[in-house]
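**Q** what would the 3D arrangement of this be:
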Amino acid sequence: MTKLAESVRETADEYRQGANRPLGGYVVAMTAFAGLAGAAGAVAALRGTSGRRISPYDLILMTAGTHKLARLISKDAITSPLRMPFTRYRDSAGPAEVTEEVREDGELRHAIGELVSCPFCLAVWVATGFSIGFLFAPRFTRIAASALTAVAGADYLQLIYANLQQSAED
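**A** Take a look at the predicted model:
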C-alpha cells in the first residue's frame, strides 16, 4: 500500500508541475457528487421512477434555471456569505455580481472554492439537482425552474434595456 501511495503522490506532483492544484479536494468533491448521484439513481430504481423522461419543455426550464441558479450561487453579491469560507472578495463584476479569489489554504477548501465561484463548474451540480428533482418532485422542481427561468429572462431584458438606454444617450 505504501508503494501505491508513493506512486500516486509522485504522479500528482508531476501533474501539478509546481502549481497549487488541490487534487485531493477534487477527489473528495467527485466522490461526493458520484455518491449523491448514485444514491439518487438507486432510490429512483427502487421506487420505479428511474424510467421517467424529462420533456423538451422541462429541459428548457432546467437549462435556463440551471444557468440562473449556478450564476446566482457563484457570482451574485447577495450569496457571497455562502462562498466566503472558500473565497475572498476582489472586485465588483457587473450588475449585482462580484469577482472573488479562491482561498489557497487546504485542498478541500480550495477545491470547493473553485466549484462555488465558477458558474460553469457549478452548473453540473445544479443540473444534476434539477434532474433528481424531476425524478422525485417534478411539480415542485418545475415551479422552481420556472421561477429561475423567469428571473434569467428578466435579467436579459434589464441588460437589453440598459444597453438601449445607453445607446439613446450617446
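
**Q** please count neighbours and contacts with C-alpha atoms only from this point.
**A** Will do.

**Q** mind checking the longest helix of this protein?
**A** Using DSSP state H, we find that the single longest helix of the chain is helix 138-169.

**Q** residues of that one that come out buried?
**A** Across helix 138-169, burial judged by 16 or more other Cα atoms under 10 Å covers Pro138, Thr141, Arg142, Ala144, Ala145, Ser146, Ala147, Leu148, Thr149, Ala150, Val151, Ala152.

**Q** for the last one, which non-adjacent residue is spatially closest?
**A** By that I understand Ala152. Of all residues not flanking Ala152 in the chain, Lys68 sits nearest, at 5.6 Å (Cα to Cα, 6 or more residues apart in numbering).

**Q** please give the structure of this sequence too, so both can be compared:
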Amino acid sequence: MTDPKEKIEQEAQAYRDGSEQPLGGYAAVVAGYTALVAAGVLAARATGRRGVAANVGPWDLALMGLTTHKFSRLLAKDPVTSPLRALFTRYRGVSGPSELEEEVRDESGRRAVGELITCPFCTAQWVATGYVFGLAFAPGLTRAAGAVFSAVAVSDWLQLGYARLQQVQE
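**A** Purely as a prediction, here's the structure:
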C-alpha cells in the first residue's frame, strides 16, 4: 500500500509534467481564501447579517464590477503598490500607462503568492469577495469607496481614449 503523502507527490509530479508549478503554494492560497470566506460568513451569521447576496441589485453589481476592475489593477500593476508585491516579485519594467511589469520569484510559496498578486484577473476574485463582505458589514462606506474606484476606472478609460484620439490626429 502506498503512503498517502507519497501518492499525493506522485500525482503532483504527474500533473506538473516537468513544469515548475507550485501546487503546494497554490493549495495554501486556496486554503487561505477559503478560510477568509468561512470566517466572513461566520462573522456575518453571528452578527445577523444574512441575505446580503440577495440584496445586490443592478447598480451595486455595476459599482462592484467597476470597483473590482480598478482595485484589482491597482493592486496587481500600479507602481505605488509595488512595495506590497516586492517580496514576491522582481521589477522588470513598464508594461503600460502607469503599470509595471514584474517577474514572479521562483520559490514555491513566493511564486504562488506572486502569481496571485501580479494578476488582476486573479486578484479580482479576492477584491469582489471583500466587496461583498463590505456590503454586509459597512454598506455605506463600501459603496462610497466603490464610487471612488469606479469613477477612477471610468476616468482611466477616458484618459486612454483621449490619448488614442491625440495619436490619431497627429
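
**Q** give me the TM-score for these two chains.
**A** The TM-score (TM-score structural alignment, normalised by the length of the first structure) is 0.95; 168 aligned residues with a Cα RMSD of 1.3 Å.

**Q** rewinding a little: adding distance to Val124 of the first structure, write the buried residues of helix 138-169 of the first structure out as CSV.
**A** Formatted as CSV, those follow (distance: Cα to Cα, whole Å):
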residue, distance to Val124 of the first structure
Pro138, 19
Thr141, 16
Arg142, 18
Ala144, 17
Ala145, 15
Ser146, 19
Ala147, 19
Leu148, 16
Thr149, 17
Ala150, 21
Val151, 20
Ala152, 18
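
**Q** returning to what we had before: the longest helix of the first structure packs against which elements?
**A** helix 56-75, helix 119-136 (3 or more Cα pairs under 8 Å, 6 or more residues apart in numbering; DSSP states H and E).

**Q** tell me which of those is the most buried.
**A** By mean neighbour count, with neighbours taken as mean count of other Cα atoms under 10 Å, helix 56-75 ranks first of those at a mean of 21.

**Q** residue range for that one in the second structure?
**A** Counting by TM-score structural alignment, helix 56-75 of the first structure pairs with residues 58-77 of the second structure.

**Q** can you give the contact residues for the longest strand anywhere in the second structure?
**A** Taking DSSP state E as the criterion, the second structure has its longest strand at strand 89-96. Here strand 89-96 of the second structure makes contact (Cα atoms under 8 Å, 6 or more residues apart in numbering) with Leu100, Glu101, Glu102, Glu103, Val104, Arg105, Gly114.

**Q** equivalent range in the first structure for the helix or strand that it is followed by?
**A** For strand 89-96 of the second structure, the following helix or strand on the C-terminal side (DSSP states H and E) is strand 99-104. Counting by TM-score structural alignment, strand 99-104 of the second structure pairs with residues 97-102 of the first structure.

**Q** show me which residues of that stretch are buried.
**A** Glu97, Val98, Thr99, Glu100, Val102.

**Q** thought the fourth one was touching Cys118?
**A** No. With contacts defined as Cα atoms under 8 Å, Glu100 of the first structure does not count as touching Cys118, sitting 9.8 Å away.

**Q** one step back: how far off centre is the match of strand 99-104 of the second structure?
**A** 15 Å (Cα atoms, centre = their mean, to the nearest Å).

**Q** separation between the residue nearest the centre of the first structure and Asp58 of the first structure?
**A** In the first structure, the residue lying closest to the centroid (Cα atoms, centre = their mean) is Leu122, at 1.3 Å. Separation of Leu122 of the first structure from Asp58 of the first structure (Cα to Cα, to the nearest Å) stands at 20 Å.

**Q** could you do Glu14 of the first structure as well?
**A** Relative to Asp58 of the first structure, and taking Cα to Cα, Glu14 of the first structure is found at 44 Å.

**Q** now swap in Ala44 of the first structure and tell me
**A** For Ala44 of the first structure, the distance to Asp58 of the first structure - Cα to Cα - is 19 Å.

**Q** the match of helix 56-75 of the first structure vs the first structure - mean distance after superposition?
**A** Stretch 58-77 of the second structure, aligned to the first structure and superposed, deviates on average by 0.5 Å (mean Cα distance after the TM-score superposition for the first structure).

**Q** so which residues make contact with that stretch?
**A** 81, 85, 98-101, 117-121, 123-124, 127-128, 131, 143, 146-147, 149-150, 152-153.
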